[in-house]
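Asker: I'd like to go over a predicted model; first the sequence, then the structure.
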Amino acid sequence: MSDYKAPLENIRFLMNDVFNFEKHYGRFPSYQDASPDMVEAIISECARFCENELAPINHIGDKEGCTFNDGEVTTPIGFKDAYQKYIDAGWQGLSFSTEYGGQGLPQSLGLVKAEFMGTANWSFGMYPGLSLGAMNTILAHGSDEQKNTYLPKLTSAEWTGTMCLTEAQCGTDLGQIRTKAEPNQDGSYAISGSKIFISAGEHDMAENIIHIVLARLPNAPKGTRGISLFIVPKFNVDEQGNLLDRNTVNCGSIEDKMGIKASSTAVLNFDGANGYLIGPENKGLECMFTFMNTARIGTALQGVCAAEFAYQKSLYYAKDRLSMRSLTGSKFPDKIADPLIVHPDVRRMLLTQKAFVEGGRAMILYASKAADKFADADNEDIRQLADQKLGFLTPILKAFLTERGFDSANLGIQIYGGHGYIKEWGLEQNLRDARIATLYEGTTGIQALDLIGRKVMLDRGKQITAIVKEILGYCKDHSMISSNPQKNRMHKFVWPLSKAAANWQQYTFRLMLKAKSDRDVVGSASVDYLMYSGYILMAYMWAQMAQAANEKLTSGEGDKEFYKAKIRTAEFYFERIFPQAKVHASLMMKAPTTLMKLEAEAF
């Protein structure tokens, strides 16, 4: 059975050869410490931590799960020790402000760290992962006093954070929340109500948990316009961050889940708990979007992690397992049978996993450059453009990559056959763990509505126009010119990509026109539109990876077999996967008639 190995060579290829992160970091005065040597040291050390500390307890965590006893939650064997090592190494503050004890390094490096952690042990990564959203929310909307009180301990990972949105009667439709916030004489609020599905809501790894809670003030407007945001600590703290008495927030139970069993998913009961308003009154949902966007990009990574885990396991098994002979004749005549990897259908599944994980990782790092600009650019116009681009990309990344990650996990079981259905190999755990990623932080359908409804139609197509212009500009720069062999080699990638990008824009505006006369068009087209968008963006990534690999082969630098594999995988993506975009295009342009014609009573 294979062990997890961080994909360092692939990360280096993307950061150095495809996206030129050295030049990117050089544009930011605050990133001067992110030298190539520093970046290499960080990703190498993070790889060792994840391989040696987190991967070995992944299966243990799934087998044991978390234990609930009278409001207290105990994490599986090894988790608490690993978390202390995480604290000691300072990993939580890697990409956070130096003002509160962080290292001030780029957001993109934090996403590389998150991928390694997530593939090695997604359940473990949930604990510090949710904290990052809480930290970003307090940093963006908290008062100076709140920042000084909570951020140092959150940055060190001595405390963790949560996001408390969902209630029993509402998930997506947050306008229905009932949790109340009554003003106290000292300026604080008494928070009362129950929240469900709270990841890392209660556990034994940190001395305090800082809950970010949506609640309603008295006489607040109905619906989402009447929601405010509050900080509610598990233990009350003084202004210096010292722990005081236990707050009246308690864990009522934890969920018995399909997957990510070592991640505590809690029901939290707030009984007049001390809370502190963060941001303006009745603007809580707007402030919470800081947290939600952070979480959605992190969740998109789970798709990449699930695909990487499945691919590593599948590749090992396909090379090791002997079964039948190749259809074109024996490839290993000295063995009783040929290994699985000689068979075309097994190769189809392996190449699909490889295309999705490497293409998905490229999509994340591509978006991470916008995240860096939004976080640290000096120019406000650049920050706003980056925010708009990131807002457009986020629902695509979250939904498309988690769905493809689940597909890859499923293919892993198929490659193993019956052995994939057995727990000891880890494939069925990966599939169970991956399933939640398409649900939390907004289901695939919700992400699709966000993309087409808010990010495209309300924006009047400005961001889709900008992305298409970028892709078409890239295609023009790398189109076929007979005197340039490098561009000749790129023709098979840029020609279909340019046609798809142009169609993407045309289809988008046609859908916008259709929606004016029938609003159901938005809902009926949304998921297919998102998947169509995802396949095009991934094609853009694979074209750039093929270009970089071709340039390296031409120059004679590096590992030739590695670069050849990139080009072969790009060819596979464009020939065998990219055509699926046309099916989604056809479906999204259909009228919603057959969807809506059947009466509800007739189902």
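Answerer: That came through, no problem.
Asker: from here on, contacts and neighbour counts on C-alpha atoms
Answerer: Noted.
Asker: Show me the helices in the stretch 151-300 of the chain, by range?
Answerer: Along the stretch 151-300 of the chain, the stretches classed as helices by DSSP state H, counting those that start in this stretch are 284-320.
Asker: Tell me which other helices or strands the helix or strand harbouring Thr352 touches.
Answerer: If you go by DSSP states H and E, Thr352 is part of helix 344-376. Counting contacts by 3 or more CA pairs under 8 Å, 6 or more residues apart in numbering; DSSP states H and E, helix 344-376 is packed against helix 107-141, helix 284-320, helix 380-416, helix 520-555, helix 560-572.
Asker: Okay, angle between the last one and helix 520-555 too, please.
Answerer: If I follow you right, that is helix 560-572. 150 degrees (axes from the mean of the first three to the mean of the last three CA atoms, to 10 degrees).
Asker: for comparison:
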Amino acid sequence: MADYQAPLRDIRFVLNEVFDAPSLWASLPKLAEYVDPETADAILEEAGKITSGVLAPLNREGDEQGCKWNDGEVTTPDGFREAYQTIVEGGWNGLGGNPEFGGMGMPKTLVAQFEEMLQASNMAFGLAPMLTAGACLALDAHGSEELKSKYLPSMYSGVWSGAMDLTEPHAGTDLGIIRTRAEPQGDGSYAVTGTKIFITWGEHDLAENIIHLVLGKLPDAPKGPKGISLFLVPKFLVNEDGSLGERNSLSCGSIEKKMGIKGSATCVMNFDGARGWLVGEPNKGLAAMFTMMNYERLGVGIQGIGAAEASLQSAREYALERIQSRAPSGAQQKDKAADPIIVHPDVRRMLLTMKGYVEGGRTFSTYVAQWLDIAKYAEDAERQEYAQGMVALLTPVAKAFLTDRGLDACIIGQQVFGGHGFIREWGQEQLVRDVRITQIYEGTNGIQALDLMGRKVVGSEGRLYELFAQDMATFIEENAADPALRPFLEPLAAALERLSDVTEHVLGQADRSPEAIGAASVEYLDLFGLTALGYMWAKIVKAAAAKAEADTSGFYTGKLKTARFYFDRLLPKTVSLAESIRSGSDSMMALTAEEF
């Protein structure tokens, strides 16, 4: 298996040439204070070294060993503690954190590139800083000044880590029926009691303290999701001077035996009257959680891209070295017994499909990150509101489409290896197992599709969709005279028209059929994602075309040829998806339960 190497040239191309991120940062004064092109480039370079040189070599061993649970304590695989200290020493946990409390204040457009490298090199390990960053985001946005001052500096430094405790044995998607209770103690604290499951890195031996953000209900809370509050519950209580006090009344009851990400601990957490503090307003816990969900769900989408990138690197190397049969056009390496398998059309189809999804997906994740930065830092209210609408619309697409294609790409990479792809030593089967969870956690992809179709498109009566459609239409119109883009703009415009027509169709059906939204949602998200990646590939062509003629490395010409493949072989999938959606819900709902 190829050793993972951070794709820095591709990342810099997307960040600097496709999106000109430095200009965006300069236009946002709150960001310009902390980041400039030189700082960003230094961060990317160092991130590449750490992920390729420190984290990637631990990936397979972490999978082989897994985490171990004994009497409530969790031991991480060999090398993880030392690697975590490297992350701590570099300040990576606080890369996007609030500078007022010790964070580095970097933009999401830059942080997203680090996240891809982190997740591609070692997804199980990468979940630890990812969960800490999410907890910090929610705490920074909704916590009191006292809580932020007390907890954020040590979480940003990595001395303490964070965990998000949402799911319960009987309550996954339907958080409104959680049973965890929080009783006021009269001193501003609460006694939190309940059981949470599937808590990633809920217990471990990496950090001195673990800060849990726990969803629970107050005694007088309304029923359903409107009665959920958020509580900060530390593993060790924190004294007034910041030192650690006694152990809190919470424990890890067990860890799950899982299909993948075995190097991370997925915990059952028991809270037995543990002391906690309210984050945000009473009964507004879901609002606090959703503050970080847009970032976390994009982060999960980036996990899909990272795994796919690692799979692509290995599959490409294998295809260049493995010799089997002769090329259809005749022997290419006559001095050898056979030609490398990259000469065969089907192998090229697989590799190009992977490239189309990986490089287009990386561009799309950066596109979404750009809107997150504008939504957070823009000083113009209208620009900020526009960006918030784009984030709301695009987040479920980023999470679900990128992870669906991430699994597809990892399976394709496994297929390139043939029988060797099924063998552990080559690494492809681990990538398939690891990436599979990304379609499930942080809201299953079916739920993401319902969110897109039901809440964002139908719920806004199409207004949020129009923001994206207009952005695409403007790009097509503004570049109509560009000869390099002309071959791509006609099929892109057709795909956009197809997506818009289907959107109108479902909007019209939603009032008449209660099943219309659910029946259309998954195919609609795929249709949306394929069209969005077509838009991204058009942006890639625009950035690469001017430099392709003088390109001797094949970097820019390779982008143009991969774009051609995407438009010829992948974007046309939107036609069949549109027909599936238009068929409605009748055939889906016709069977009785007994007929299944």
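Answerer: Yep, it's here. Keep in mind that what you see is a predicted model, and the values were worked out from it rather than measured.
Asker: follow-up on the earlier one: kindly reformat the helices and strands packed on helix 344-376 of the first structure as TSV containing distance to Glu45 of the first structure and mean neighbour count.
Answerer: Formatted as TSV, those follow (distance: least, CA to CA, whole Å; neighbours: other CA atoms under 10 Å):
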stretch	distance to Glu45 of the first structure	mean neighbour count
helix 107-141	10	24
helix 284-320	19	24
helix 380-416	26	23
helix 520-555	26	22
helix 560-572	23	18
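Asker: mean per-residue distance, the helix holding Thr352 of the first structure to the second structure?
Answerer: Following the fit onto the second structure, the mean deviation recorded for helix 344-376 of the first structure is 0.7 Å by mean CA distance after the TM-score superposition for the first structure.
Asker: still on that earlier bit, between the helices and strands packed on helix 344-376 of the first structure, which one is nearest to Thr172 of the first structure?
Answerer: helix 284-320 (12.0 Å; CA to CA).
Asker: just checking, Trp69 of the second structure touches Ile255?
Answerer: Yes. Between Trp69 of the second structure and Ile255 there is a contact at 6.5 Å, judged by CA atoms under 8 Å.
Asker: ok, these two, which is more surrounded?
Answerer: Ile255 (26 against 19; other CA atoms under 10 Å).
Asker: residues in contact with the more buried one?
Answerer: Contacts for Ile255 of the second structure (CA atoms under 8 Å, 6 or more residues apart in numbering) come out as Lys68, Trp69, Ala265, Thr266, Cys267, Val268.
Asker: Counting neighbours, what do you get for the closest residue to Gly284 of the first structure other than its chain neighbours?
Answerer: Distances taken as CA to CA, 6 or more residues apart in numbering place Ser228 nearest to Gly284 of the first structure, at 3.8 Å, with adjacent residues excluded. Using other CA under 10 Å, Ser228 of the first structure has 26 other residues around it.
Asker: So what does Ser228 of the first structure match up with in the second structure?
Answerer: Counting by TM-score structural alignment, Ser228 of the first structure lines up with Ser229 in the second structure.
Asker: One more: Ile536 of the first structure?
Answerer: Aligned partner of Ile536 of the first structure by TM-score structural alignment: Thr531.
Asker: where's the closest residue to its match other than its chain neighbours, which helix or strand?
Answerer: Nearest residue to Thr531 of the second structure, sequence neighbours excluded (CA to CA, 6+ apart): Ala495, at 6.1 Å. Taking DSSP H and E as the definition, Ala495 of the second structure sits inside helix 486-510.
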